[in-house]
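A.B. asks: sequence-free structure coming up:
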């Protein structure tokens, strides 16, 4: 590691409980103890072994690539990111990995067309760090080597993943753009790919405690290219929309953006849909947060309508979409009271019921019956059973979630069909923008699935950046010190193992009618009590804690069973399938009876687990690149850099291990011609001898299998901590 200094006058980093690390000067030495006067004014007496040396030659603006730091330790990395952040240099490399720190403000001229042209074709690392450089490197490798690429944008909620993904897509659209427009829509494929972003954000993003524009679904965009490197098609795949947000919003959060946009629509649209102030709707006013700072919902409504037109959603379809949204809002205002019969219910008043029925274009009585009654079919007879007010309210919310989920899926499918896929495309670049790790006061089924996703992505990162890099050194017999890194395989087994994993036990509970969240929790405790990554909180009766790679998260199981059951209420299906609105009826095609499917239970968690497996399989066919997004503070405000917060994210994301590998290994690989052009002047005589035995660069490549780390003389550039590979 790094040998600490014990000389008076030397500069070191010491640990601090508030700021993580502080820099200071050694003013006194007493054997293994030193006294350090920090620049912050604090004084510490610490063990020499508990300090890190400070590089006093690092410029105040920091360095663009962490691998060029003399000391690649925690305080050095942290200080470098902080120095750059405060001068609005929010991007920094660690070898080939880009770290992006969210500025929480607009940075002028950083993403304009001039910058696109600036990065076009520039060798990676030759310009300032930027997502454009990552996108360009992916595009060039795809074109030159015929290898599909993927760019994985990761980080916790609020770190800026969605904006970074949009920046990548903008660059790729410019690189693969065509002059010829799609004659059917008068829009190019790349225009449609870009304009899909605001549409999906409107219907899939919301304000949460940690992020004002949080993606409540995962998204993987595959951009397909033809042989000339032009965009020829695209496919958007979405994962696990947070359905529960439609009818249940936590304090200080908001529902999906589209609802507030609709309530801020032009007066004629408001009248047509019989809308009122958003505070009057139960699905919007639960959290006492209606207005979002810095967001004009009326302007966003207009922008969203324009974007919907570009991606191929007609005006008639747009009208129908917003009709459905308005119907959901009115549906949420239906309240229930006791009916005349025992355990029955009726709407308290018919105003909201009537408007919802009009907008759904269905029979008012049929809507009431679908909410307040259930039909049970037995071999002998058909029985109509009444629901009590609480069950009727649950039925209302289930219908709202069911409708919104179908609407969201329709929008995604419409965008994909409008853009079109190229069956002849051989190569693609995938951009992954998926929810970040979440840990709230209350963590339910959604957080469990989201954190499973992050475990999967972290495992992918570990395998490709940490494990495969070291395996490459072993294969090429390079001398270096092995770096240990946390492997989260055991956590994945805890969740996914069959039988006995958390998902398997949840599915098992869902298949038994008498199961409750209490019996499910007890089964978890009994089965997993010896697993070191699982625990039961002392004072909780039904909670459980998972030791994730990013920290411990305690989950509340109250709604796990309900949220995991992926069933359609037959009355809801029949009601909306019979709608006089062809758009709404099209969202709910009649169910095809299939006895084999009826007997086989398919849960939300199992379907999601399968989706993730397919995503990981797809990523394995590509050359991955990584962008790690970092949230500098929890206030979501500019110019604030919280050391402890940032350091925790770097640790949890495996970045410290990646940085350590870069320090100890060979983070940069260069093609032979580029390497020789850059470094031949340093050892021309050695190269003359070398080429006496090797007739050409081609023969060298054949000798070494295409890798520069074999077949090359054992010489290095003096003073370089990384050898000649870095220059």
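C.D. replies: Nice, I can see it. A quick note: this is a predicted structure, and the numbers were derived from the prediction, not measured.
A.B. asks: from here on, contacts and neighbour counts on C-alpha atoms
C.D. replies: Noted.
A.B. asks: secondary structure class for residue 626?
C.D. replies: strand (DSSP: H, G, I helix; E, B strand; the rest coil).
A.B. asks: Tell me the spacing between it and residue 458.
C.D. replies: 11 Å (C-alpha to C-alpha, to the nearest Å).
A.B. asks: How about residue 149?
C.D. replies: 18 Å.
A.B. asks: The two: who's more crowded?
C.D. replies: residue 149 (26 against 21; other C-alpha atoms under 10 Å).
A.B. asks: and the lengthiest strand in the chain, how far out from the chain's middle?
C.D. replies: Criterion DSSP state E: the longest strand present in the chain is strand 20-30. From the chain centre to the centre of strand 20-30 is a distance of 40 Å (C-alpha atoms, centre = their mean, to the nearest Å).
A.B. asks: and it, what does it pack onto?
C.D. replies: The helices and strands touching strand 20-30, judged by 3 or more C-alpha pairs under 8 Å, 6 or more residues apart in numbering; DSSP states H and E, are strand 11-16, strand 33-38, helix 74-85, helix 643-652.
A.B. asks: okay, now the one to match up with it:
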């Protein structure tokens, strides 16, 4: 473990007075700056020869402090500024921040008590300490310094083991150590003998801690350990030769205590029990925890000075973490039901659940999902059946399947469109969560439509819809520093049902594909997965030869062929690429892509890679660009099916048409590179749009009847890299818009309606980010409007853009920050999640995203039919092409390479199809040149896309899933509390818990409530007066057994009547829906019986008539 990579503690904790001293350093009281809570801070001077022990203590605390008998670890920090240690030597320091134990050490307690000490109190302390030891030993950790001074008591007298500075880690359970370490009077004989015997002849294991624990029991009973009156070195020689010690004769202890010591102090360690065996000893088994705690409190009040009261409460306070019982994780399924909640309690609850692989937690009707970063078997058919078949008033437990079930139920009973918004940081698990949500929704729909599970229908639909996932991930996902499979586009899935809730189809809208990744990636990042699949995963020799593919090292766009150190190249493993390629080809064929189309797609991808290898320079001091190294240009010419000079001219010259006259301007090398990159980005962007459009054509038939929809939003999470550019700005503004949507739905509209309807509710505040959105999106003075204005001005530069932004926002907006130096081309934004610094160079060019007319004309006349079609059709706000693209693929003019790769069985089809395609072409399909109309910028398209997305979501009833990333390293079984806390803070989880406890998220007009649930309170067909709708609401709820002051609610009222509306707790509609489903089942049974009766009656009549 590299200590220097830890964070600086300066911004984390304020240091207060010294409260103790451990084996390696002093312990201070501290205050966490973000939580304003008390912690203990152990400061360890870093001595080079002790680095191994220091690192091990940090490792043990980080991995094993979740047990309730080990002091909870907050985090480790590196203080790089040298400070004096106890010997006056300047050393850098490691700060270990952990739980503060207000009642000090067990030694301090017993020394203050009168004699004799209460025997059950000592037994309680020993039992709890042994529990902690058993946990450590199970994880192959020996403490090696168990004594009263390393057993601490919290303010609530819970027992905690501390000080792992001399612990040892075993490789396996039978491993042994031979290092002499510990505090002399408590050391086991076999540990001491390691020093007194020839090296390697004597060893010890975890049972050395059992000896030390028994000595500690004597220490607590007698006030000091055996032999403590003699010098430590003399005691070390006495312990191996003396008989095992026992209690003094000053007091008569119970026989069980004596027997415990006899068993635990066996001189032969092989005859000494291990921790798990010792736990069952009668002396410990008879301990009554509550009685012992009560005694401790009374004794402390009488004999101990009262623990100091501080302005701030203690982090990880006992009342927070033990209120629900540690083995009953189901009691914490819903954070809105916690009796006492705080940030520390919520983080602790999530951590405890996460440690038991319980990754889902509810906040009322909102789901929190912690990414496990490992496979957990909670998504199989049995789990699907549990949730689909559940008609209980209470759902089984929090799960994404439960969210899908609730969404489907809401669609059925409300008749309103639904949407599920899945949000979180990059790497928090949004895409996987979306997959499971859709999977369960399809499964639930198959159940609902037929009244029983239709496996054939479900399997077919799942196969076709879920087959789109690996295709979209291959073309739209990439490795970033935050996530190995990061979505670099936003996806809004619309699942369509008819009015009988039968699945009819699916459409996909895609937003903000990060096209710039095609031509450049950040350090330790990769291009889109599909390029590596093609280069490293395709083993078809004919294709590889024709497409001129070798390895990733050969392509600039994949980080290769540069003069930099190739060891730093981020490549994809061969096995991953082969598997990814095979899956991609299989799924594309399953979704109806033809063999010819797949060949064209691979040709286009190879073309993009070879384009990246075309380089430019100047000859003989001229300024105009010339192509250097003709091999790459020839490759591109061959793949594109255009003449070499045509391609060279398109890349190195800017062609414009004004009033019918063509104007040609030579480009400088850097401009030619931009031109080349613009072509690559444009081709890939159109390819991705076509793939999404092609998938939609397969999944969504022409529908004429009225549809009901469930939308599923899976969009890139908030990003803050070391280097942030225009792409991160768009991504983060989109996340700001989603946060605003969440705030409006969860807080603003509910509080506003409660107030206007005269319903009292607690004063709940939340952060309103609308002013920040206005700063970006308003016209004509918003940031994007200014960016567009500069982008349309040919002479604009990054410097002029910076000046304009600083002038407009630096002093007028609290969210905007300008750099101290006017020469620094950057600005910062205080986003809802955190402050982000954006680098301005490249903003204008990325926003223009302009393809030169020369390049566009060349692509419209090239030999790749799909590419020609791409540039005849615009991509709409939802990232898909118009409906007439299929009639616009003219394959009569194909490149030699394409013809050589096209399977024979497709060639005749292509020739026949080409004649029909040409006939279908319309004059409007031809490109238009020379018009004065401004081309839309990326930010304009972004605003249109955002508007389109929000309009769809505003028409639907939302369901929210908050994905949490438990650690930044994407490691399983690792939960970093501070990292999680930051996510909970900026997403407003605390306020969400509060409003779900106190508020009423379901708000319905009286007549709408009656329309939905009338059957629960009145006979079918009963006519109700509109003026009595309010009374009808009360009767329906009463008949359904939902009293206004239902037991078990977090507040006295579970529903309230306003002036025109009824307000319901989040769980009331679940109860009502469950009863509606029972009525529906009863109605089906009655219909079945009635049909049987009439069938039998008609049959009897026919028989009589026949006779």
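C.D. replies: Looks like it arrived, so ask away. Quantities reported herein were computed from a predicted structural model and do not represent experimental measurements.
A.B. asks: related to what we said a few turns ago, can I get the helices and strands packed on strand 20-30 of the first structure in CSV with mean neighbour count?
C.D. replies: Compiled in CSV, these are given as follows (neighbours: other C-alpha atoms under 10 Å):
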stretch, mean neighbour count
strand 11-16, 21
strand 33-38, 21
helix 74-85, 21
helix 643-652, 19
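A.B. asks: measure the residue nearest the centre of the first structure to residue 162 of the first structure for me?
C.D. replies: Nearest to the geometric centre of the first structure sits residue 434, at 2.2 Å (C-alpha atoms, centre = their mean). With the distance defined as C-alpha to C-alpha, residue 434 of the first structure ends up 8 Å from residue 162 of the first structure.
A.B. asks: which neighbours do those two share?
C.D. replies: residue 215 (C-alpha atoms under 8 Å, 6 or more residues apart in numbering).
A.B. asks: What residues of whichever helix in the second structure runs longest count as buried?
C.D. replies: The longest helix of the second structure (DSSP state H) is helix 1068-1106. Across helix 1068-1106 of the second structure, burial judged by 16 or more other C-alpha atoms under 10 Å covers 1068, 1069, 1070, 1071, 1072, 1073, 1074, 1075, 1076.
A.B. asks: Grab the two from these that are most spread out in space.
C.D. replies: 1068 and 1076 (12.4 Å; C-alpha to C-alpha).
A.B. asks: Tell me the residue in the first structure aligned with residue 630 of the second structure.
C.D. replies: Matched by TM-score structural alignment, residue 630 of the second structure corresponds to residue 350 in the first structure.
A.B. asks: So what's the residue count around its match?
C.D. replies: 14.
A.B. asks: what secondary structure does the residue lying closest to it once chain neighbours are set aside sit in?
C.D. replies: Distance criterion C-alpha to C-alpha, 6 or more residues apart in numbering; nearest residue to residue 350 of the first structure, sequence neighbours excluded, is residue 334 at 8.0 Å. Of the three states, residue 334 of the first structure takes coil under three-state DSSP.
A.B. asks: ok, residue 334 of the first structure - contacts?
C.D. replies: Contacts of residue 334 of the first structure (C-alpha under 8 Å, 6+ apart): 347, 348, 349, 350, 352, 353, 396.
A.B. asks: Same check on residue 493 of the first structure?
C.D. replies: Applying C-alpha under 8 Å, 6+ apart, the residues near residue 493 of the first structure are residue 501.
A.B. asks: distance of the equivalent of it over in the second structure from residue 815 of the second structure?
C.D. replies: Using TM-score structural alignment as the criterion, residue 493 of the first structure maps onto residue 774 of the second structure. Taking C-alpha to C-alpha as the measure, residue 774 of the second structure falls 11 Å from residue 815 of the second structure.
A.B. asks: same deal with residue 157 of the second structure?
C.D. replies: Distance from residue 157 of the second structure to residue 815 of the second structure, by C-alpha to C-alpha: 46 Å.
A.B. asks: Brilliant, that's me finished.
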